[in-house]
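**Student:** 3D, please:
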Amino acid sequence: MTEAAEIEPVATADVPRRRFRIDKSLLIVSLIIGIGLALVTRGLMIGVTGDDRAGLPPLIEEVNPVPQAEQALSQTSVFVDLASGYTGQLVIDGVELPTVDVSAVANDGVEPGEQISLPAATVYEPGNATLTFIPSEAAAITEFTEGEHRVTVLYWALDETPQQARRFTWTFNVI
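**Tutor:** Down below sits the predicted model:
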C-alpha cells in the first residue's frame, strides 16, 4: 500500500512557462504615481517654511507681523523678540519711536494683579528681551494705513551703545 501511495515527481521541464503580457495603461499609471510621489517627497524635503523662510538674523528670534505679510490689520502690533541680553529701538515708516523699559515704568504702589499704564511708545521687556509697539491715539503712529509699511529694528547688546547697533528691516502690507 505504501508503494501505491507514493507520489511521483513531476518534471518541470515539461510544463510550458506562462508569459504575462504587460498592461501598458497600468504601467503608465504606475509610473505617473511613482514620479508624483518622488516630486512631492522632494518638495517637502527642500521646502523652506516658517522661521527659516523669514530669513531672520540669529539674534532676532521672531518678528510680527511676519516679513512680507500680505494681510495685516490696521491696529496690528509690531513685535520683535530679541536674543537674551539685547535691547533695541523700532523705526516704522521712517518714524523713530521712543523705547520705554517696562521695569522703569512699574510703580512701587501697584497692587498685585493691578494694571499699570504704559506710555504710547515701544515697550521693552528686559526679562523677555522683546520690543512691542501698539498703534494708539497717543502714539506717534495712530494706525497703519492701507498699503505697505517698512519696519527697521535697531538692536544691540546691553553692554554696547546704540551707535554699535545692528539693523534688520522688513515690510508688511495692511489690508
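**Student:** from now on I want contacts and neighbour counts done on CA atoms only, so please keep to that.
**Tutor:** Noted.
**Student:** can I assume N173 sits in a strand?
**Tutor:** Yes. Counting by DSSP: H, G, I helix; E, B strand; the rest coil, N173 is found in a strand.
**Student:** residues in contact with it?
**Tutor:** Neighbour list for N173: 68-72, 146-149 [criterion: CA atoms under 8 Å, 6 or more residues apart in numbering].
**Student:** residues in contact with the residue nearest the centre of the chain?
**Tutor:** The residue lying closest to the centre of the chain (CA atoms, centre = their mean) is G50, at 2.7 Å. Not one residue lies near G50 by CA under 8 Å, 6+ apart.
**Student:** next, the structure of the following sequence, for comparison with the previous one:
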Amino acid sequence: MTICISSLIAVSGFNLAEWVMEKSTRPKRSLFSRILGPTLVTVGITGVILGFALSNNGSTDIRVEGNPAIEALFPEPDAEVLRQTSIGIDLIAGYEAELTINGVPIPPDQINVLRDLENPRESAQTSGTFGSTLNRFLYQPLEGRAVPELQGDSNCVIAVYWPISDPTDRSTIEWCFTAL
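**Tutor:** Here you go, the predicted structure:
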C-alpha cells in the first residue's frame, strides 16, 4: 500500500506553491535588525542596571558605604568647609564614639550626641532613647574648647566607635577635609 505524497498534500489542503511563494516574497531582515539592534538594546539596559547597582548614593568613601555601623561622616572626606563647621560621625543606634581632631582628643563633654532631630537640646542632655535611629556625635569648634578653630588647610579626624553592648570591640575610621 503506497501512499502518494501529492495526494496527502491535496487532502490536507496544503499548497506547496503558495508556501514557497510566501517565503520568497517576505522581506529579508537585515543584519542590524536580526543581531546588532537587539544586542545594543541589551547592552544599554545592562549598562543602566549596572550603573544603578554601582552607585553609592552620593558618598565616594567605600569605608562608609561598606560599613553597616557608619551612616555618615561630617564633613565628608575631601570636602571644603568653613573653619567653624561641625565635625563628627553618624552611627547606627546602639553605638558610642570618641573624636580626635588634628591629633587633639575631644573631651566627651564637648561632643554633642544628637539622637532626636525634633528636640536636639534634650537629646544632647539625656543621650536620647535607644528607639531613635539618629545617633550623631558632633563637635563644634568654638573659643575655649579643645579645638577652637579648624586649621586653614588640611584637617584630619579619627573617630573611634564601638557597640554599647561591647565597649572592647572598638573600630577606627580616619578622614581628612580642607577648611577655608
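**Student:** sorry, back to before: of the contacts of N173 of the first structure - the most surrounded one?
**Tutor:** Counting neighbours by other CA atoms under 10 Å, A72 leads the contacts of N173 of the first structure with 20 neighbours.
**Student:** from L158 of the first structure, how far out is that residue?
**Tutor:** Noted for A72 of the first structure: a distance of 31 Å to L158 of the first structure, by CA to CA, to the nearest Å.
**Student:** which helix or strand contains the corresponding residue of the first structure for L50 of the second structure?
**Tutor:** Alignment note (TM-score structural alignment): L50 of the second structure maps to R42 of the first structure. Of the helices and strands defined by DSSP states H and E, R42 of the first structure is found in helix 24-46.
**Student:** next secondary structure element downstream of that helix?
**Tutor:** Downstream of helix 24-46 of the first structure, the next assigned helix or strand under DSSP H and E is helix 50-54.
**Student:** buried sites along that following helix?
**Tutor:** Neighbour counts over helix 50-54 of the first structure (16 or more other CA atoms under 10 Å) mark no residue as buried.
**Student:** so which elements touch the lengthiest strand in the first structure?
**Tutor:** Taking DSSP state E as the criterion, the first structure has its longest strand at strand 147-157. Packing contacts for strand 147-157 of the first structure, counted by 3 or more CA pairs under 8 Å, 6 or more residues apart in numbering; DSSP states H and E, involve strand 86-92, strand 166-174.
**Student:** mean deviation, it versus the second structure?
**Tutor:** Here the mean offset of strand 147-157 of the first structure against the second structure after fitting is 2.8 Å, by mean CA distance after the TM-score superposition for the first structure.
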